[in-house]
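>>> no sequence on hand, only this structure:
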């Protein structure tokens, strides 16, 4: 946060003024001063402070936009790696389980082909809503792209992840459109076997989701 500093003194010579600026003052005024001049300098400094605040807010908004999927509002791949590396490091350091859930929609292309992309987008947003409603503050729901999602669950064992995933599975089957059965294939993996390398955990969850799809979809594998 930018806090402007105005130096006021009755004995500021050239070297002292330069020193004041070097150590953090943004402006200075000598005593005795005209009140109107003091007010003008303070006003200018407050305007500068507001400008800094606006820039900081815009920077924060741009960073959030860069890490957010524009359709669903979930996090995207740009958010995933920094977050999951920190989460896995913490899980390993403090010895608690972390599970991930890979979600791959079943026959999503058929919905797009039969009903159009608007219907497909509504389904994706519906799934995002389910994930957000069933995630804790420490969890992260991510849209990887297309019809694939990933949920990272710190402090969550594989058995607990199975229970949570079953809730997701049931909720997705209740989503519209009524003319098409909506479902997803789920793959789970966990750090409980001592694996804290994300690429390997992701590969295991992805392979499990593929197996669930080969089983006919609407299934959970690990």
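That came in fine, so what should we check first? The model shown is predicted, which means the values in this text are computed figures rather than measured ones. Residues are numbered from 1 along each chain as shown.
>>> alpha carbons only for contacts and neighbour counts from here, please
OK.
>>> any idea how far the spatially most central residue of the chain is from residue 82?
Within the chain, the residue whose C-alpha comes closest to the C-alpha centroid is residue 75; the distance, by Cα atoms, centre = their mean, is 4.3 Å. As judged by Cα to Cα, to the nearest Å, residue 75 and residue 82 stand 12 Å apart.
>>> quick one, helices of this protein?
Remark: helices of the chain, listed N- to C-terminal, are 14-22, 35-66, 77-94, 108-115, 117-134, 158-173, 198-214; assignment by DSSP state H.
>>> winner for burial among those?
Mean neighbour count, computed with mean count of other Cα atoms under 10 Å, is highest for helix 198-214 among those, reaching a mean of 19.
>>> okay, one more to line up with it:
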């Protein structure tokens, strides 16, 4: 109840929030217009403002991810946080080396080379991050830092020292084929990252997922814009930087603001995922993938309540594998586990969507059959027996798969304990009759397969 209230509180829109969002959009619109006029009068200032904005966002992402590393187990957050530290640094170098800054005057190609290298590093990082999102892989932050530091150093040396990085732009000529094809390659990587993010969208809250999608799409549009310009001060270059602003702002909304102003959206999502996984571990038997005894009793109680209200039929079937102990003793427990899994598979194949197959422990199973009479349940058991017979005819083992069962249909006024006891008694009665028949026609080969466990 408390968790539901917290989630509702987080997601409930308010009048104040709507007003704040409206003011924010107005400020953003005014900012874009102001930037446009700045770009018309002084493109170098426009470029510097846009890049400084993205650099601040990149460094802030690192600070948030680094300081929350003890609390968040998501490996993709580590990766993004550490990567954006180095992406921001390379963007800073790109800004300082831009034509007109008069800082690096010995070479004309630094800025475009740094842009391509940084965007390639960013796209590969996003691809890796969304690949890691559904996995629980422990990443060592210091190892990641060292790895990104080496990659960053190689990029800088290849551009500034060795000058082996391909030329990307020639003044008066335009972009080189390498630059254009690199942008298309980066777009392809970002497209794959977008597909992975969409595929794993259940890992994110709807709001955060929306921010990430907008950021990825704007990053792709930004890269595409940079395939058209002829001048570093051209219009398509300006459009590409606008898309970059939106892209980094959406990353800010998705990670930074969510982590600072709305920390529950990242932490709560992870806690809910862990809670669901724990519930699944408690409810599902690891060996057979059937419901556990604990889950079975809860499900039966729930369906009995519905049956009492609706006065609809409900039947349970208690099943017990014959001879499992002898099979374990003779062939080993691994063979016994294989037998349990094979039997569980046959049960699942005959279950309706409204039925539940459960492993009560050891070699005992329970079927909960809602809206089902005892006669209908008996026909279901016959189909299971037919499937078991097919299994026995298809394998050449030294034993046969067999089971005993007992049916019990709920009657008005009957308790769950009485219903379970009735099915259990009938199952053991059938098992006893099998023992009597076995005793009359005992042979060393058939006895090991037929004696009750």
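Okay, I see it. All values reported here derive from a predicted model rather than from experimental measurement.
>>> same list (the helices of structure 1) but as CSV, adding distance to residue 188 of structure 1.
Converted to CSV, these look like this (distance: least, Cα to Cα, whole Å):
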stretch, distance to residue 188 of structure 1
helix 14-22, 57
helix 35-66, 27
helix 77-94, 15
helix 108-115, 21
helix 117-134, 15
helix 158-173, 8
helix 198-214, 5
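>>> out of those, nearest to residue 183 of structure 1?
Of all these, the one in closest proximity to residue 183 of structure 1, counting by Cα to Cα, is helix 158-173 (5.0 Å).
>>> intersection of neighbour lists for residue 75 and residue 82 of structure 1?
Common contacts of residue 75 of structure 1 and residue 82 (Cα atoms under 8 Å, 6 or more residues apart in numbering): none found.
>>> for the residue nearest to the centre of structure 1, give me its contacts.
Under the contact definition (Cα under 8 Å, 6+ apart), the residues listed for residue 75 of structure 1 are 67, 68, 69, 140, 141, 142, 143.
>>> which residues touch the corresponding residue of structure 2 for the fourth one?
This means residue 140 of structure 1. Structural alignment places residue 140 of structure 1 opposite residue 356 in structure 2 (criterion: TM-score structural alignment). With contact taken as Cα under 8 Å, 6+ apart, residue 356 of structure 2 is in contact with 291, 296, 367, 368, 369.
>>> tell me which of the residues you listed persist in structure 1.
Using both residues aligned by TM-score structural alignment, their matches' Cα atoms under 8 Å, structure 1 keeps these contacts from the contacts of residue 356 of structure 2: 291, 367, 368, 369.
>>> what's the distance between the first one and residue 280 of structure 2?
Using Cα to Cα, one gets 9 Å for the distance from residue 291 of structure 2 to residue 280 of structure 2.
>>> ok, residue 248 of structure 2 next?
Plainly put, residue 248 of structure 2 is 37 Å away from residue 280 of structure 2 if you go by Cα to Cα.
>>> residue 147 of structure 2 now?
Residue 147 of structure 2 sits 37 Å away from residue 280 of structure 2, going by Cα to Cα.
>>> now do residue 128 of structure 2
With the distance defined as Cα to Cα, residue 128 of structure 2 ends up 28 Å from residue 280 of structure 2.
>>> please apply the same query to residue 427 of structure 2.
Taking Cα to Cα as the criterion, residue 427 of structure 2 is separated from residue 280 of structure 2 by 29 Å.
>>> which one in structure 1 is furthest away from the centre?
Among the C-alpha atoms of structure 1, the one most distant from their mean position (Cα atoms, centre = their mean) is that of residue 32, at 53.5 Å.
>>> which residue, other than its chain neighbours, is closest to that one?
With Cα to Cα, 6 or more residues apart in numbering as the measure, residue 10 is the residue that lies nearest to residue 32 of structure 1, at 6.8 Å, once sequence neighbours are left out.
>>> count of neighbours near the one you found?
By the criterion of other Cα atoms under 10 Å, residue 10 of structure 1 has 10 neighbours.
>>> show me what contacts it?
Applying Cα under 8 Å, 6+ apart, one finds that residue 10 of structure 1 lies in contact with 30, 31, 32.
>>> from those residues, which is closest to residue 160 of structure 1?
Taking Cα to Cα as the measure, residue 30 is the one of the contacts of residue 10 of structure 1 closest to residue 160 of structure 1, at 68.2 Å.
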